[in-house]
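Undergrad: quick one, fold the following:
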Amino acid sequence: MTDERQLLIVEDDEGFARTLKRSFERRGYSVLSADSLESVMAVLADNRPGFAVVDLKLGPQSGLACVQALHAHDPAMLIVVLTGFASIATAVEAIKLGATNYLAKPSNTDDIEAAFARSGGDPAAPLAPRPTSIKTLEWEHIHEVLKDSEFNISEAARRLGMHRRTLARKLAKRQVG
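TA: As a prediction, this is how the structure comes out:
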């Protein structure tokens, strides 16, 4: 089935997925749901959604594999990645793999629809007014190492040369969403 207003939500948090689904249905979308790469592939066997919202962290899996599969299935699909673990490294990877946009949680339906509309990019986007702080650089480095260690906190802490509890405290302090 090909439907211009068909949306696939790839989210492992059932409550959040249900809330997004209802919100998009009220806006006239036909909504499909998946919670893993395997379930995405099953949905794509019978459907051709024009839009997708993908959570970056799907339990032990990375949502980036879902982005890659969705883009390979239909390069014209508009894909927005949602994450509570925003970093420049994962944003770049998501865009390289075919995502249209990348949003940090908490994001609502208005934010996601606006991200679908901004799929072309803006060459006139303002440059950052000040250089990145040391804390932000540390945060981005931590998330890059987390991504490289497949979100295994113990392994990431070992690679960063810090105690696992210290890393967990740092992550809890700056949690987005």
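
Undergrad: every contact and neighbour count from this point should use C-alpha atoms.
TA: OK.

Undergrad: quick one: the strands in the chain, in order.
TA: For the chain, the strands defined by DSSP state E cover 2-10, 30-34, 48-55, 57-58, 61-62, 78-83, 101-104.

Undergrad: want to throw those strands into TSV with distance to residue 164 and mean neighbour count?
TA: Listed next are those as TSV, based on distance: least, CA to CA, whole Å; neighbours: other CA atoms under 10 Å:
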stretch	distance to residue 164	mean neighbour count
strand 2-10	29	19
strand 30-34	31	18
strand 48-55	25	24
strand 57-58	19	20
strand 61-62	20	16
strand 78-83	22	26
strand 101-104	24	21
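
Undergrad: the residue lying closest to residue 4 once chain neighbours are set aside and residue 71, how far apart?
TA: In space, and not counting its chain neighbours, residue 4 is closest to residue 50: 5.4 Å by CA to CA, 6 or more residues apart in numbering. In this view, residue 50 and residue 71 are 11 Å apart by CA to CA, to the nearest Å.

Undergrad: this one next, for a side-by-side:
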Amino acid sequence: MIVHSKEYKVRNLHYKVRSAQSEDAQALSELRLQVDGETENLDRVKGEAYINGEGFKDIIKTDSESLNNIFLVAEVSGTLVGFSRCEGNTLKRSSHKVEFGVCVLMDYWGYGIGKNFLKECVSWADANNIKKITLNVLETNEKAINLYKKYGFKIEGILQKDKLLSDGNYYNTLLMGRLNQL
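TA: The predicted structure is shown next:
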């Protein structure tokens, strides 16, 4: 689904949150690769499950045409610095929910980009009769967990020793969900 773009200014950083467009595909491929190398908060290490520009074009097309998918990007001076998706499915028993994911370049952490992605996705879900948003978050990502709780997400489960990080230790993944009025 396509949404209207919004402009934000946080501590002298101007950025726009808008729907992804096919012209963004190659930049999204490069952005995802870079973010995967900057943080262990995501599922992948740099280069894993690589999606090239053509793959992103297909995702953007699908998400733009779907009523229960949304693909947002954050743009600073014409450069993409983050993206977020809510992905639903067409199975009747699960068509009421979407899964939220987000990634932002480390240089742009602390400017509310992730928060504004979340706010836009929650608003979109509420306006489009999506009853549940789910997400997975690493137990050590306390800032994200607190943000999700602020927007009504609750911990619904824990995947024990789910991720092996570079320090050689295993960490839990929290399963979180936010219910709209059912």
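
Undergrad: TM-score of the superposition?
TA: TM-score for the superposed chains, counting by TM-score structural alignment, normalised by the length of structure 1: 0.29, backed by 92 aligned residues with a CA RMSD of 5.5 Å.

Undergrad: quick revisit: the residue nearest to residue 4 of structure 1 reaches residue 3, doesn't it?
TA: Yes: using CA atoms under 8 Å, residue 50 of structure 1 makes contact with residue 3 at a distance of 6.8 Å.

Undergrad: my read: residue 54 of structure 2 touches residue 28, true?
TA: No: using CA under 8 Å, residue 54 of structure 2 makes no contact with residue 28, being 10.5 Å away.

Undergrad: who has more neighbours out of the two?
TA: Taking other CA atoms under 10 Å, residue 54 of structure 2 and residue 28 do not tie; residue 28 has more neighbours (23 against 13).

Undergrad: how far away is that one from residue 118 of structure 2?
TA: Counting by CA to CA, the gap from residue 28 of structure 2 to residue 118 of structure 2 is 19 Å.

Undergrad: show me the helices in structure 1, by range?
TA: 14-26, 37-46, 63-73, 88-96, 109-117, 134-148, 153-160, 164-173 (DSSP state H).

Undergrad: adding distance to residue 103 of structure 1 and mean neighbour count, write those out as CSV.
TA: Shown next, in CSV, are these (distance: least, CA to CA, whole Å; neighbours: other CA under 10 Å):
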stretch, distance to residue 103 of structure 1, mean neighbour count
helix 14-26, 14, 15
helix 37-46, 20, 15
helix 63-73, 13, 21
helix 88-96, 9, 17
helix 109-117, 8, 15
helix 134-148, 15, 16
helix 153-160, 23, 17
helix 164-173, 18, 13
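
Undergrad: how about the ones you listed in a markdown table, adding distance to residue 7 of structure 1?
TA: As requested, those are exported to a markdown table (distance: least, CA to CA, whole Å):
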| stretch | distance to residue 7 of structure 1 |
| --- | --- |
| helix 14-26 | 8 |
| helix 37-46 | 11 |
| helix 63-73 | 12 |
| helix 88-96 | 18 |
| helix 109-117 | 11 |
| helix 134-148 | 27 |
| helix 153-160 | 32 |
| helix 164-173 | 31 |
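
Undergrad: nearest to residue 57 of structure 1, of those helices?
TA: helix 63-73 (5.5 Å; CA to CA).

Undergrad: what packs against the helix or strand hosting residue 133 of structure 2?
TA: Taking DSSP states H and E as the definition, one finds residue 133 of structure 2 inside strand 132-138. The contact analysis (3 or more CA pairs under 8 Å, 6 or more residues apart in numbering; DSSP states H and E) places strand 132-138 of structure 2 against strand 97-104, strand 170-179.

Undergrad: mind doing that once more with 10 Å?
TA: strand 79-87, strand 97-104, helix 113-127, helix 142-150, strand 154-164, strand 170-179 (3 or more CA pairs under 10 Å, 6 or more residues apart in numbering; DSSP states H and E).

Undergrad: and residue 154 of structure 2, how far is that from residue 123 of structure 2?
TA: Counting by CA to CA, the gap from residue 154 of structure 2 to residue 123 of structure 2 is 17 Å.
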